[in-house]
Structure formats: C-alpha cells, structure tokens
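> prediction below, plus the sequence it came from.
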Amino acid sequence: MHGDCAYPFDAILTKDDYAQYEKRYPLFREVLKGDLISKSFLFIGFSFDDPNLEHILNQIRMVLNENIRTHYCFMKKVCKEENKSDEEFNNARIKQDIRETELKRFGIQTIFVDEYSEITAILLELEKAVFANNVFISGSAHSYKNGWDEKKAKEFAFKLSNKLVANGFRVVSGYGLGIGSSVINGALTEIRRKKYKHLEEHLGLHPFPRDIEDEKEREKVWDIYRKEILKEIGIVVFIFGNKSDENGEITIADGCMKEFDIAKDQDSIIIPVGSTGGAAEEIYHKLVRNIEKYSYLEEYQDILLNSKDIDDLVQTVLIIAEKARKVL
C-alpha cells in the first residue's frame, strides 16, 4: 500500500505523500475498504499509526456502526523491565489498554503475546484451522457396480459437494473422470443459491493437464500437481476410484492411491466412502486396519463400508468433517 523496497522513490513517507494519497491511488483505498468489509484481516507488526488505514476504518465504522467485521492483530504485552520504574510500567500498561479499546471500536481484537516468537506457533495453528476448511473430493468412475449406477453416483457426488459448501466448507476438485462435473455442479448450485460473491472462497478447480503426450512426463507433472493441490487441504474424501486400463480392464485408479499417500503423509483427515468400491474401498480397509490412528472413523465404519443410501453417506461425511474442523 505504501511502497516496495524495489521502487523506493514511490514510497509513501512524508505528510505530503499521505495528503496526496487519495488523489494518486484512489482505487487502492476503495479495494482495501471492500476487503475490510468482506474479509477478516490479521495484522502482524502493524502499529496502527497509519492515517490512511485509520481514515478507512473510520469510514467503515460510520457506515456499518456495530455491524463491522471482526479483525485481529498481534501485540506484545507490556511487561516490567528492570531498567523501568513502576510509574513508567503503569503508564505503558495504561497506554496499551487505551490502544486496545480504540482498536475494538474498529472491530479489531487484540491478541496479546509475551514474546514475538509465540506468533509463529499461533500462525501454524491458524494454518491448520484454515486448511481444515478445505475438502478435496478425490475419485473417478469408469464403471459402476454393487448397487451403484452412473445416475446414482453422479447424484451422490452432486449432493456431497453441495452440502459441504452449504455447511461452510471449501470444495476442491481435480475434475475426476465420471464424477468431476457433478462435484462442480453441486458446489456451484449452492454458491448461486446463496449468491456468494467470491467463488474462489467456496470452490477450487484444478483440472489435470492432459495435453502431455509422453506418458512418463505426464505422470511426473501430475505427481507435482497433486502435491501442489493437496498441500493446503485438511480433509480428503475418497469416492469410487476406478479406471479402465490399456486392455480395457477395470482397475483401481492409481491417481487416487497417490492422492491417498500424499494425504496420509501430511496427516490430513481421510474419509473413504468404501461402499462406492474402487480405490475408496481399498483405502477404507487400509485405514480400518490402523483404526487407532484413524479413530474418527470408528463410529462410522459400517455406514462407510456398507451403506448405499446417498443421504446417510453425505450426512456421515459431514459429521466427520465437522468434528475434524473443530479439532483442527
């Protein structure tokens, strides 16, 4: 907002720079104002002495009154130092209390830390909580059996995605064969119904690049791509997961198994709907054999393995995901 070290002559430093700011950068302030209204900010290393931000926050407060969005900031708690008198310590503490009260007027909650090093640990926990909101639906379906047909499979994928978005999760899809479009349509239907403005906040689309002719190169690119997609995913749901090989035989989708390995290595919450068969069933049995580690599945083993009821399965996935989100 106020410059970049790569362009020092454009930095906003003097009182005149601040006075001319609205004239020189009118759109920046409007965009920032919009983000402060629609998103939650976490301020790190910010003194709040900036007149630009104070002006924007005042404008928002005047318009929205008590309906302002909640933001957060880190602040080191005033502590008694050996070379400071009791009077100096008390004055500093009073000044900090006043600053905290002022920030509350703008909807900014202060998070006090004893040492700045604590911020790193807090950010790591925050990252886990954010990632727990991201659900990747892994699966592909070339054939259907054991009580599943194409229509029912697509309805399941649609409802699963739809209900996850309705419950505040962000659905991420790699556009898997046979179910990808249903996953996307389910999410989009809920997004349109609620008229969310920020599509990317509720749906992430990552179709795999298919124009690589060399098979080894394609697999190498896809492996890198999978890791990039899954690195910010807290929950992975596996459904179906079968494909047709070069001989026309139906086999386990190795792509789903690779995504399982990635999810397992990064300790994501893994929810395999084993009753859909394919990779999902194989993953289910792998996890059940180590149920102590994946104890969140224990109560729902029978439903995940045997149920073909779409609503029961969707509800079960939602319950597990909600519990995981609270824990993470």
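Cool, the structure landed.
> use CA for all of it now, contacts and neighbours both
Fine.
> report the contact partners of V273.
By Cα atoms under 8 Å, 6 or more residues apart in numbering, V273 lies in contact with 237-240, 280-281, 284, 304-305, 313.
> quick check: the gap between it and A321.
Between V273 and A321 the computed distance is 13 Å (Cα to Cα, to the nearest Å).
> and if you look at D4?
As judged by Cα to Cα, D4 and A321 stand 41 Å apart.
> these two: which is more packed in?
Legend: neighbour count by other Cα atoms under 10 Å for D4 and A321, higher for A321 (26 against 11).
> give me the distance between that one and I303.
In terms of Cα to Cα, A321 sits 15 Å off from I303.
> buried residues in the strand or helix carrying D17?
Following DSSP states H and E, one finds D17 within helix 15-19. Residues Y18 are the ones in helix 15-19 that count as buried (16 or more other Cα atoms under 10 Å).
> what's that helix in contact with?
Helix 15-19 has contacts (Cα under 8 Å, 6+ apart) with 12, 51-52.
> below is an additional structure, to be compared with the one above:
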Amino acid sequence: MEPTIFNKLVNRLQSGELAFYIGAGFSVPCKLVDWNGLIEPLISPLNLKLKKDKDGNYIGNEDLIQFAQFVANQPEGRKKINEAIREGFSKGVISDNQKELAKLDVSEIWTTNYDPMIENALRENKKEPCVIVNNKDLLEKEKKGAIPIYKVHGDYCDPENCVITSSDYEDFFENKKNFIYALKTALIRKTFIFAGFSFKDPDVKYILAELRHSLTKDNMPEHFWIICTQDKKDREVEYELFKEDLKKNYNITSIEINDFKEIPQLLRDLSKYAKRNRIFISGSYCREIDESDDDYKKRTNDIDSFISDLTSSLVGKENQIVSGYGLGVGSAVITACLRTAYEKYSASSSSKYLIMHPFPRNIANMAEKERLWKSYREEMCDESGIQIVLFGRKINEKKEVVNADGVKKEFDIAHQKGLFIIPIGSTGGMTNVIWNEICKEMEEFGYNSDFLKTKLKKLGELDYVKNKAELVDCVLEIVNDVQSYKG
C-alpha cells in the first residue's frame, strides 16, 4: 500500500474517524455458506441452475437476487429461504479477518453480512458489540464503550427481515429509512474502508449516488476499497474502468492486494502503527542510600528532571502515555503528563493523554501476585505501540541494589507483542542490559536504517544529566521516525 494512503488511514484510526463496511467476501474463510451455496438447493426444484466452470466452480452468477425472488414467490418459499439463512449462518469459525478487525479501535462497523462472526470476535477480544439490525435498535441508547455493528441487510437470527430477494431490495429504502439516514451521515463524517465488498448491492451504490448529488465534488469525503488483483484476471480493462468510476464519481480510492489472504496482515499493520502514538514508559529506580544524603537528593532530582522533560516532550507531540506507576519512575511520569496535557491542551484532556495501570500491591500470595502483574504487563503492552525503557534498578530482599527483573519481563512481553522498543541505555540498570541486547540484534528489533542505528548507539552514550536535552531529542527523533509508515 502507498505510504501516503496507509498513514492517512492510521491518522483516521487514531482520531476515531475510521469505520469499516464489510461484505460477504470478508467471511469467506469462516466456512459459512456463500450466496451460491445458499441459493442453489432452493432453485433446484424450479429447474434453475447456477453457472459453473469445468471444475465445478461457480462463475458469473449475477441473478442470485432474482433467483431468490423466484423461490420466495412459491408456496412457503420465504419459509424455505428463512430456514436456509438460519441454518447456513449459525455455524462457522471466526477467521483471522474478524480477529484482526476486532483488535482495531474502530468507531463503528457496517456490514451486509447476516453472520455473527464480527460480534463474536469482538467478544473474544473483551470488547462489547452493540448490534443494530433495525430502526428500533437505532433509537436505543448505545452502551458506553460498546462498538456499534450496523447489520444493513439483517441478521440470521431474524431471517424474515433479511434483505435477500429483489422485492426486499425494492422495499429497503422504505423499510429502513432511519438506517439509510444513519449510513449517509456516517459516510460524510467518517472515512470508510470497504472490505470483502463488490459494490454490486444496489442499495449502497444508490446511497453513494445520493451523496454525490447532495455534495459538491470537492466536498465528497474520501473512502477506500480493498480489492484483490486476482479479480482482474481476464477482465483488466473492466477492472481499471470500474476503479476509475469509483474514484471519479464517489471519491473511493482502491487499495490493491495480491490475495485476500493479505487482509489480516494489512489490519495488523494498521493496528501496529495506530498504536505507536501510545507509548509505554517502563522502568524503575530505587533509593540506594539514605534519603538525607545530599548526593542522593541531587541524583533523584536529576532523574526526576530527565523523566519529566522526556514525558512532557512526548505529550507535547500529542502522544499518549501508558504507565504502570513503576517504582521511582511513575510519579514523575504521571505528574509531567498531567501538567503538560493541562497546560498545552485543556483540563479535560488529561485522561486522553494518560492511560494508567497501577500495579496492585500488598498481595500476600506470591503466585497470585505474579499472575496479576503478568496480566497487567500484557494489558499495557496490548494498548501500546512503543515501549521506552529507562533505569531499571531495585533493592532485593537482602537490601542489595540489583537490576530490576520486572523491567526485563516487560521488555520480553513488549518484544513478543511487536512493540518498537527504545532502551535509554545510559540510564543504567536493566535498561543497559536491554540496550546491549538490542545493539547485538538491531534488525530484529526494527532498527533497520542507518538513521535508527546511529540514534540507538547514542541512547547508550548520551548522559541523562549532562546531555539531557540532546538525549530527549534523540528519543523524540526515533519516535517520530517509527510512527510514520514508509512502505
């Protein structure tokens, strides 16, 4: 995908302005019945047949909606269609398409599919779906935090009201007036990605045409369509003309992929880069000597000053901070984050820029404590796209100052989950160990350009006291570089 388009989609996702319109192709890997498989046994008694190639694959069946109407016209025909829908879409497996879609922080999802795979995937991902099927559902207040799924053509649980026959399509605009208004509004306010969708459904094309008539060409919002280049085999001229039509008349830009199996990776990449404005600051430092010691006070002041300047600079660039309130680090991080958000943005924006996961303390059972802390670390990494590691010292049971194993655990989880890790090696402790490890395997950790490799080395050389400003700038330059997709 072109970097310009990809970064535009990432920005929309980060701002809550990205929505999806999902078609039947998205559910193909779910092992559900497809339109051909649904209609064929119903039309057999009518002496109708679907076109197939010599290998038995369905080809060019453009009359499925009309065939469904022929079935519905027969005695108890609609009942047979309803039974086929209920049976055909009640089973199946959640595919990687739905799993990766569920991980994205999308504002809303629209679909013409009857099946429940998207909402099931959201529940598996500990998210609550708000399924909207009819006009009545639109009037109900959405639960806070729930992700709305608009099922444009109905749900398999209520097959009588599923849009499948030609008369259903004809009645669609009368029966779903509020639905259509909501979709028009969303198409103006949001940026849509159409996936698994062919634009052969007459209702969506009609709605897009109405938008074109009501808006000027310059005001038509931009949307995107994922299309597989395999589809243009033997139809290259038609394929290019159709792409041109979508762009010229509806401002829909095509995103070409070689195979529909690439969709999960595309969604993973979107999620990875969209999370890179959420930065998990991991680290700890301890009270190595008596608090009354003047050297101790100066050292802690220097540490707090560095953490504060770094955090303020990150928030000043509109990054969100994720914190587990690490020992000796958390207070400086949180104070700087809240202060900067308040001063630069607004009093109400502080919650937007700080995501807190304070570790539960005073847990007597060590096994339970480890289980809980591991869960907290995983949640912080799941929410983040970048991890900054600093210091990493603690006092053990023998009152000895040692490297903090908790910081190493957070680093291991972050690496396993694909975060971009920025270790400020010059701060010492476990972070220096991590910095050395990454320096030995730069490519594995994403330091794959001369620019990033040079900056990584500086993270271990610049003193956080004497070269504080330069070190903060070095971190910011790395963050800025890895937040932008380059293809």
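Sure thing, it's come through. Remember, predicted model here, so these are calculated numbers, not experimental data.
> tell me how many other residues crowd the alignment partner in the second structure of E259 of the first structure.
Using TM-score structural alignment, the partner of E259 of the first structure in the second structure is E410. When neighbours are counted by other Cα under 10 Å, E410 of the second structure registers 22.
> residues near the nearest residue to K176 of the second structure once chain neighbours are set aside, how many?
Once flanking residues are discounted, K176 of the second structure sits nearest to N135: 6.4 Å by Cα to Cα, 6 or more residues apart in numbering. By other Cα under 10 Å, 15 other residues sit near N135 of the second structure.
> now do the same contact list for N135 of the second structure.
Applying Cα under 8 Å, 6+ apart, the residues near N135 of the second structure are 176-179.
> 10 Å instead?
175-180, 182 (Cα atoms under 10 Å, 6 or more residues apart in numbering).
> same deal with Q301 of the first structure?
Q301 of the first structure touches 272-274, 284-285, 288, 291, 307, counting by Cα under 10 Å, 6+ apart.
> counting only strands, which of the residues you listed make the cut?
272-273 (DSSP state E).
> and the contacts of Q301 of the first structure, which are buried?
272-274, 284, 307.
> beyond the longest helix seen in the second structure, next helix or strand please.
For the second structure, the helix with the greatest residue count under DSSP state H is helix 294-316. The first helix or strand that comes after helix 294-316 of the second structure along the chain, using DSSP H and E, is strand 320-323.
> and K195 of the first structure, what does it touch?
K195 of the first structure touches 188-189, counting by Cα under 10 Å, 6+ apart.
> which SS state does L390 of the second structure fall under?
strand (DSSP: H, G, I helix; E, B strand; the rest coil).
> same check, this time on F136 of the first structure
Assigned with three-state DSSP, F136 of the first structure falls in the strand class.
> what do we get in the second structure for it?
Per TM-score structural alignment, F136 of the first structure is aligned with F280.
> my guess is its match meets E378, correct?
No: using Cα atoms under 10 Å, F280 of the second structure is not in contact with E378, being 11.3 Å away.
> now for those two: what residues contact both?
384, 410, 414.
> just the ones of these in strands?
Using DSSP E, none of the shared contacts of F280 and E378 of the second structure sit in strands.
> I'd like the residues you listed as TSV, with distance to L314 of the second structure appended.
Shown next, in TSV, are these (distance: Cα to Cα, whole Å):
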residue	distance to L314 of the second structure
S384	14
E410	20
A414	19
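> so which of these are in helices?
Per DSSP H, the shared contacts of F280 and E378 of the second structure map to helices at 410, 414.
> ok, so of the shared contacts of F280 and E378 of the second structure, who is nearest L327 of the second structure?
Nearest to L327 of the second structure among these is E410, at 13.7 Å by Cα to Cα.
> leaving out sequence neighbours, find the closest residue to the closest one.
Nearest residue to E410 of the second structure in three dimensions, chain neighbours excluded: R377, at 6.2 Å (Cα to Cα, 6+ apart).
> and the one you found? What does it align with in the first structure?
Per TM-score structural alignment, R377 of the second structure is aligned with R226.
> shouldn't its match be in contact with E232?
No: contact criterion Cα under 10 Å: R226 of the first structure and E232 do not qualify, at 11.0 Å.
> OK, contacts around E282 of the first structure?
Residues near E282 of the first structure by Cα under 10 Å, 6+ apart: 240-241, 252, 257, 272-274.
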